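Visitor: predicted structure and sequence below. I'll ask about it afterward.
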Amino acid sequence: MATNTKKASPGAKPVYKSSASLLPWFGLALIFVLLDQITKITVECTFAYAETLPITGFFNLIKVYNPGAAFSFLGDASGWQRYFFLAIALAAVGFCLYMMKKNASQRLFCFALALIMAGAIGNGIDRVIHGHVIDFLDFYWTGIGHFPAFNIADIAISVGAFLFVVDELRRVNKS
C-alpha cells in the first residue's frame, strides 16, 4: 500500500503520510528533461529545417517542427493549439505530481509517472520557447514509408505510458 494511515478520532478522515521520498523521481525526470533539451538544442543548432542525416538503412536524423501533438494532430490549426497542448502538458505535470505524492512508495508507478512528466515538461518547454516541438528521430522502412519523427520527450512519454499499463496489469493480477 502506498500510504500509512494515522488513526484520529472516530468518524474523522484518515491522515495520510507519504512513506517514500519523491526526490529520486524528480531527479529522474530532470535527467530526461535535460537529455531531451540538449538533443533538441544540438539538432536546432546543427541542422537546417528538414535537413536529413542518414544513419542506417532504416534511421535518419532530421530536423522538423511539429506544432500539433502526436502524429501532427491539430498541426495545421491556426495557432491556438500551442496553448491548448501547453495547458494539457501543465495539467499532466500537476496530475503526475499529485499521483506520485499520493503513491510515493510504488516504485514502478512513480517511475512511469516521472517519465510521463519529463516528456510533458520537455515538449512544453519547446511550445513556450518555439511555439512548436522539435522532432529529429526518423525511422522508416524502405518501400513502406516513414514513421512520424519524434524526440526524447516523446520516448519518455511512450515508455512511461507503457510502464503505467504494466504496473496496472501487475496490480490487477495480484488481486
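Guide: Sure thing, it's come through. Small disclaimer: the values here were computed from a predicted structure and weren't measured. Residues are numbered from 1 along each chain as shown.

Visitor: going forward, measure contacts between C-alpha atoms and count neighbours the same way
Guide: Noted.

Visitor: now the residue sitting nearest the centre point of the chain: which helix or strand?
Guide: The centre of the chain sits closest to residue 119, judged by CA atoms, centre = their mean, with a distance of 2.3 Å. Using DSSP states H and E, residue 119 sits in helix 107-129.

Visitor: in addition, the following structure is provided for comparison:
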Amino acid sequence: MRITALAALITFVIDQLSKWAVVQVMDLKTVGQIDVLPPYLVFHMAWNRGANFGLLSGHGDLLRWGWVVLAVAISAGILIWVRREPMSWLGKLSAGLLIGGALGNAVDRIAYGAVADFLNMSCCGFSNPYSFNIADIMIFAGAFGLILFTGERKNRA
C-alpha cells in the first residue's frame, strides 16, 4: 500500500508542478504555444472539458463535476482493490500512477474548469493535433501496468 500511496503522491505533485510551471509561470494560457523542440515537442495550450481527445466536451458543468466524481470513485475503487488483493510491487506502482494522474486531472477540473493539456508531439511528417499532460501519461502507464502486472498467474500445463 505504501508503494501505491507514494507513487500516487509523486505523480500528482509532478503533474501539478508541470502544469503550474507551464500554464502560470511560462504563461502558456496567454501565449498559446511555445516551441521547445519543434515538431517533436511543442507546448500547446489546450483546455480539455471532455474525456480523451475532448470527447463529450459540449455538456457543460454537469459533465465537468461528473468527471471529478468519476476520477475520485475510480481512485477509491483501485485503492480498495490494492488493499484486498495480493499484488506485486509493479501492480501497486501501476495503481499509484493511475490514481495520481486521475486525481491530478480532477484537480484541474475543479481549479480551471477543464484539464490543462500542453504537451504536443509530432514526428516524421505526422502533425498531431492533440495535446496531453503528465497525468494522461501516468493514467495510461498505470492502466497498462495494472493489466500486465495484476491478476492470477495461470500455470501452463
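Guide: Arrived safely, thanks for sending. Worth saying up front: this structure is predicted, and the values here are computed from it rather than measured.

Visitor: care to give me the TM-score?
Guide: Once superposed, the chains reach a TM-score of 0.87 (TM-score structural alignment, normalised by the length of the second structure), with 153 aligned residues with a CA RMSD of 1.9 Å.

Visitor: rewinding a little: list the contacts of the alignment partner in the second structure of the residue nearest to the centre of the first structure.
Guide: Alignment note: residue 119 of the first structure maps to residue 101 in the second structure; criterion TM-score structural alignment. Taking CA atoms under 8 Å, 6 or more residues apart in numbering, we find residue 101 of the second structure in contact with 8, 11-12, 15, 134-139.

Visitor: most neighbours among these, please name it.
Guide: When neighbours are taken as other CA atoms under 10 Å, the top entry among the contacts of residue 101 of the second structure is residue 135 (30 neighbours).

Visitor: distance of whichever residue in the first structure pairs up with that one from residue 57 of the first structure?
Guide: Per TM-score structural alignment, the equivalent position to residue 135 of the second structure in the first structure is residue 153. Using CA to CA, to the nearest Å, residue 153 of the first structure is found at 24 Å from residue 57 of the first structure.

Visitor: and for residue 132 of the first structure?
Guide: Counting by CA to CA, the gap from residue 132 of the first structure to residue 57 of the first structure is 28 Å.

Visitor: ok, these two, which is more surrounded?
Guide: residue 132 (23 against 10).

Visitor: and the more buried one, what pairs with it in the second structure?
Guide: Checking TM-score structural alignment: residue 132 of the first structure goes with residue 114.

Visitor: thought that match was touching residue 49?
Guide: Yes - Residue 114 of the second structure lies in contact with residue 49 (CA atoms under 8 Å); the separation is 4.6 Å.

Visitor: between these two, what contacts are shared?
Guide: With CA under 8 Å, 6+ apart as the test, residue 114 of the second structure and residue 49 both reach residue 64.

Visitor: give me the mean distance between the helix holding residue 119 of the first structure and the second structure.
Guide: Superposed on the second structure, helix 107-129 of the first structure shows a mean distance of 1.0 Å to its aligned residues (mean CA distance after the TM-score superposition for the first structure).

Visitor: the strand or helix carrying residue 68 of the second structure vs helix 89-112, what angle?
Guide: Assigned by DSSP H and E, residue 68 of the second structure falls within helix 60-84. For helix 60-84 of the second structure against helix 89-112, the angle by axes from the mean of the first three to the mean of the last three CA atoms, to 10 degrees is 160 degrees.

Visitor: which bit of the first structure covers helix 60-84 of the second structure?
Guide: With TM-score structural alignment as the criterion, helix 60-84 of the second structure aligns to 78-102.

Visitor: do the same with stretch 10-22 of the second structure
Guide: So stretch 10-22 of the second structure sits over residues 31-43 in the first structure, by TM-score structural alignment.

Visitor: neighbouring contacts of the matching stretch?
Guide: 63, 115, 118-119, 121-122, 134-136, 151-153, 156.

Visitor: any idea which of those is closest to residue 80 of the first structure?
Guide: For the contacts of stretch 31-43 of the first structure, the minimum distance to residue 80 of the first structure (CA to CA) is 17.9 Å, reached by residue 134.

Visitor: in three-state terms, label the closest one for me.
Guide: Secondary structure, DSSP: H, G, I helix; E, B strand; the rest coil: residue 134 of the first structure is strand.
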